[in-house]
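Trainee: got a sequence here, can you build the structure:
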Amino acid sequence: MSFVKFNDDNQIINFVRDHSDLFSCHSELAVEEISDGNLNYVYRVSDASGNSLIVKQAPPYIRIIGDDWPLTQDRIRIEQQSLQLTAQHCPQVVPEVYHYDSEHCVILMQDIGDHDNLRQLLIDRTELPLLAQQLGNYLAQMMFRSSSMAMESTAHKALVKTSQNPELCKISEEVYFWDPFCDHERNDVNPLLKDEAQSVWNNSELKCEVAKLKRRFMSDTEAMIHGDLHSGSVFATTDSCKIIDPEFSFCGPIGFDIGVLFANFLLNYAGQQNLPGDRCERMTYQGWLLQTLSDIWQQFSTHFASLMQTETLDPSLSEPGYQQWYLQQIWQDSLGYAGVEMTRRTIGIAHVADIMNIEDPELRADSERLSLQIANMLILQRNTLSTPKQLDDAINQLRT
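Mentor: As a prediction, this is how the structure comes out:
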């Protein structure tokens, strides 16, 4: 059956009434399109009493481009699977799924409009005291529970099979590991940053390290990862956080999600160098960002280590020396993938508001240079920066 997009509000409302009991049959419903990503159509359906839900529909193409760029609709199944798996282990951090319809490629889910987008919260210099604990626990639980340490071997291999996501992985392989490290036509480079971009493209040592990270991304099936865990995929309040849009999810290297998350804190760090506002306030917030990054790792590594020690099924993976080595490998991978994410967000196709909101081109270029400096350091020195403290010191040296 060919795909049928919702063409008007009545079609959406009828679908919601047929597949959800959230609204009274007598209530008048309103539809608002809130699509702000590149791939899908997203709508909020609400009534006058304050009840609401989200409708997400995946067309067989990239939404902002149309039929000229076809894209598998299986991504909506992957997203639903990832949300359901996360709900089993960390129900507090994902919106509840009310209904999944494979024929229409639609998910109905909880509206998290009472949370704010983390990227904007960081730009606004909002401190969130519980965020590091929440994100660190989520990462530890999900990475351990979906790995071969916690799952029987055949069950883990079945998860690897059902989570295969080749088309979206191919996009990531290109926009993370290929485009930003060569003079690719898709790149969007600030003209004031041409020399720095050229230096990246000519750096054989850097590209060799990126190739090593890409190999792990393409071949390692450690755990079910989100695959796109930037700050725009996290919504938060002072006491809660929610994670959305896991359509890039697949079984991949644990350090990738952690690294992408780290990178988005560091991209904001680079942006705070020149975003509007009091300089002392911006510097203080840069300190909070580095501390939060350190706290996320501390929370993750402590919780993950505890799970490894007490719940690993395979005795051969229970050796304390192995577990210590494994955590260090995840840390090093996380730094490397953070550097790749920062590079692609600075000279690749997809930039971030944390830096693009800087109106003055010279000041924006200054933050972009800092971003690239941090990125290069993370990729090239990931095996020698052994602790968050060493990372903080190295970053602070670049800033000065």
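Trainee: only C-alpha atoms for contact and neighbour calcs from this point on.
Mentor: Noted.
Trainee: most centrally placed residue in the protein?
Mentor: Nearest to the geometric centre of the chain sits residue 229, at 0.9 Å (C-alpha atoms, centre = their mean).
Trainee: that residue touches residue 261, doesn't it?
Mentor: Yes. The pair residue 229 and residue 261 passes the contact test of C-alpha atoms under 8 Å, sitting 5.8 Å apart.
Trainee: would you map the strands across the chain?
Mentor: Under the criterion DSSP state E, strands of the chain are mapped to 30-33, 41-46, 52-57, 61-62, 66-70, 97-101, 106-110, 116-117, 223-225, 234-236, 241-243, 250-252.
Trainee: make CSV from those strands and add mean neighbour count and distance to residue 283 to it.
Mentor: Formatted as CSV, these follow (neighbours: other C-alpha atoms under 10 Å; distance: least, C-alpha to C-alpha, whole Å):
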stretch, mean neighbour count, distance to residue 283
strand 30-33, 15, 37
strand 41-46, 21, 37
strand 52-57, 23, 38
strand 61-62, 18, 39
strand 66-70, 11, 42
strand 97-101, 16, 40
strand 106-110, 22, 37
strand 116-117, 18, 22
strand 223-225, 25, 32
strand 234-236, 22, 23
strand 241-243, 22, 25
strand 250-252, 27, 35
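Trainee: I'd like to know which of those strands is closest to residue 199.
Mentor: Evaluated with C-alpha to C-alpha, these place strand 250-252 nearest to residue 199, the distance being 29.8 Å.
Trainee: what's the nearest residue to residue 107 if we skip its chain neighbours?
Mentor: Across the structure, with C-alpha to C-alpha, 6 or more residues apart in numbering as the measure, the residue nearest residue 107 apart from its sequence neighbours is residue 100 (4.6 Å).
Trainee: please give the structure of this sequence too, so both can be compared:
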Amino acid sequence: MSTVIQETYQPLTEETAILLAKERNLFSENSTLSCTEIGDGNLNLVFHIKDQDGKGIIIKQALPYAKVVGESWPLTLKRATIEAEALKLFKKHAPDFVPDVYYTNEVLAITIMEDLSHLTISRKGLIDGNEYPLLASHLGTYLANTTFFTSEFGVDKGQKKELVGKFINPELCKITEDLIFSDPYFDAETNDFEPQLTSTVEKLWKDTELKLQVALLRKSFLTEAEALLHGDLHTGSLFVSKEETKVIDPEFAYFGPVGFDIGQVIANLLFQAIAFEEKSDSIYSQVRTFWNVYQNQFSILWEHDNLEPFARIDGFLSSTLQKYFQDAVGFAGCELIRRTIGLAHVADLDGLPDEKERIAAKEKSLALGRELILKRNEFTSIEELVTFLQTKKYE
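Mentor: Down below sits the predicted model:
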């Protein structure tokens, strides 16, 4: 049998992916294996390998370029190592919500991990009308644990500095900096929107008040290494069922402001409320549950596991959570805008079959995104945010 492990990078094929699984002894010796490449993202190959009994594994391999553009947009393969290390660290702190990692190889830029094919990508499931009653509470618990135990509150300050260095991720952070915090606010080539939105988008480009606040949020993203973030925590990065939630794809992981991941979750739930108004009350309830579980779990960890000498000072916890929350509201607004007119859209909006409804939903997304960015520091509680959403003052 020819070996797959080698000294130079080569993209796997379905055939060599099977050879690799056999080399790693991940199946019994006499297994009959089948393999399908299932990646539908822009940055990676993803192979699903199964034996005759249905036992499976996933092999994810980073590509040295972005598929959405091609080889003219080169990307570092180091992101595969960052993703694997992030999965391991998140697994340590939130074991119920992260898949097992079986093997990594830095040369091939691969991670072999638990097969989650019995679950559904949450964005697809939500668009199809399914309900996941535990999703919000699972995400609140996951993020509370991972952000607390990678912050200075939950890890030795020297160890945290070492982790910050380990997760320096400049190329993928640059993608976020450009596609979320810069390009949508200028007439950039990467932007992508329907002609019917041109008037609204041009007003946005001239909105200096909005652009100032986006600049401040961008500065926070660039400079505040509060905790290890997933960095791309949208509903397409979650495998779910009614009982389970698994967080995948942390290749954008880096140390940044805690509110960024929280805001990504909120925004990607809100796309459902915008696209399917009949579901809005249910979605707002999930947003409320998500934040309440987050702050309750974070508060418990603060009380029992805090390494910070000032932890017992009145007001420190509440001011920390308030900052996270208000940052999250602003970052959610940025996500709503960029997914509507930037390079990477969401199927929640793009999949609406009726053109008039689709354009109306995108107008709402832009209006809501703007309001969340501008008003983020006015919200002092989740109830105030939910009330604002329910009254649709942004229309």
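Trainee: let me see the TM-score of these two.
Mentor: After superposition, the two chains reach a TM-score (TM-score structural alignment, normalised by the length of structure 2) of 0.96; 388 aligned residues with a C-alpha RMSD of 1.3 Å.
Trainee: ok so, going back, distance check, the residue nearest to the centre of structure 1 against residue 260 of structure 1.
Mentor: When C-alpha to C-alpha, to the nearest Å is applied, the distance between residue 229 of structure 1 and residue 260 of structure 1 equals 6 Å.
Trainee: residue 39 of structure 1 too?
Mentor: As for residue 39 of structure 1, its distance to residue 260 of structure 1 is 19 Å (criterion: C-alpha to C-alpha).
Trainee: looking at these two, which is more packed in?
Mentor: Neighbours were tallied for residue 39 of structure 1 and for residue 260 using other C-alpha atoms under 10 Å; the higher tally belongs to residue 260 (25 against 20).
Trainee: what residues does the equivalent of the more buried one over in structure 2 make contact with?
Mentor: Across the two structures, residue 260 of structure 1 finds its equivalent in residue 264 of structure 2, going by TM-score structural alignment. Contact partners of residue 264 of structure 2, counting by C-alpha atoms under 8 Å, 6 or more residues apart in numbering, are 232, 233, 234, 328, 331, 332, 335.
Trainee: show me what the second one lines up with in structure 1.
Mentor: Matched across to structure 1, residue 233 of structure 2 falls on residue 229, judged by TM-score structural alignment.
Trainee: list the contacts of residue 220 of structure 1.
Mentor: 251, 252, 253.
Trainee: try it again at 7 Å.
Mentor: For residue 220 of structure 1, the contact set (C-alpha atoms under 7 Å, 6 or more residues apart in numbering) comprises 252, 253.
Trainee: that one pairs with which position in structure 2?
Mentor: The equivalent of residue 220 of structure 1 in structure 2 is residue 224 (alignment by TM-score structural alignment).
Trainee: for residue 109 of structure 1, same thing?
Mentor: Match for residue 109 of structure 1 (TM-score structural alignment): residue 113.
Trainee: distance of its match from residue 384 of structure 2?
Mentor: Plainly put, residue 113 of structure 2 is 41 Å away from residue 384 of structure 2 if you go by C-alpha to C-alpha.
Trainee: ok, residue 188 of structure 2 next?
Mentor: Spatial separation of residue 188 of structure 2 from residue 384 of structure 2 under the definition C-alpha to C-alpha is 35 Å.
Trainee: ok, now residue 137 of structure 2?
Mentor: With C-alpha to C-alpha as the criterion, residue 137 of structure 2 and residue 384 of structure 2 are 20 Å apart.
Trainee: more neighbours, those two?
Mentor: Ranked by neighbour count (other C-alpha under 10 Å), residue 137 of structure 2 and residue 384 place residue 137 first, with 20 against 12.
Trainee: got the contact list for the closest residue to the more buried one other than its chain neighbours?
Mentor: The shortest distance from residue 137 of structure 2 to any residue other than its chain neighbours is 5.3 Å, reached at residue 290 (C-alpha to C-alpha, 6+ apart). Taking C-alpha under 7 Å, 6+ apart as the definition of contact, the neighbours of residue 290 of structure 2 are 136, 137, 139, 140.
Trainee: now, among these, which is nearest to residue 95 of structure 2?
Mentor: Of all those, the one sitting nearest residue 95 of structure 2 is residue 139; the distance, using C-alpha to C-alpha, is 12.4 Å.
Trainee: number of residues surrounding the closest one?
Mentor: Counted with other C-alpha under 10 Å, the burial measure for residue 139 of structure 2 works out to 24 neighbours.
Trainee: alignment lookup: it to structure 1.
Mentor: The equivalent of residue 139 of structure 2 in structure 1 is residue 135 (alignment by TM-score structural alignment).
Trainee: how much space between that match and residue 269 of structure 1?
Mentor: Plainly put, residue 135 of structure 1 is 18 Å away from residue 269 of structure 1 if you go by C-alpha to C-alpha.
Trainee: next: residue 343 of structure 1.
Mentor: Residue 343 of structure 1 is 14 Å from residue 269 of structure 1, where distance means C-alpha to C-alpha.
Trainee: ok, now residue 304 of structure 1?
Mentor: As judged by C-alpha to C-alpha, residue 304 of structure 1 and residue 269 of structure 1 stand 27 Å apart.
Trainee: and those two? which has more neighbours close in?
Mentor: Taking other C-alpha under 10 Å, residue 304 of structure 1 and residue 269 do not tie; residue 269 has more neighbours (29 against 22).
Trainee: who's in contact with the more buried one?
Mentor: Taking C-alpha under 7 Å, 6+ apart as the definition of contact, the neighbours of residue 269 of structure 1 are 286, 289.
Trainee: which residue comes closest to the equivalent of it over in structure 2 once chain neighbours are left out?
Mentor: In structure 2, the residue matched to residue 269 of structure 1 (TM-score structural alignment) is residue 273. Across the structure, with C-alpha to C-alpha, 6+ apart as the measure, the residue nearest residue 273 of structure 2 apart from its sequence neighbours is residue 280 (4.2 Å).
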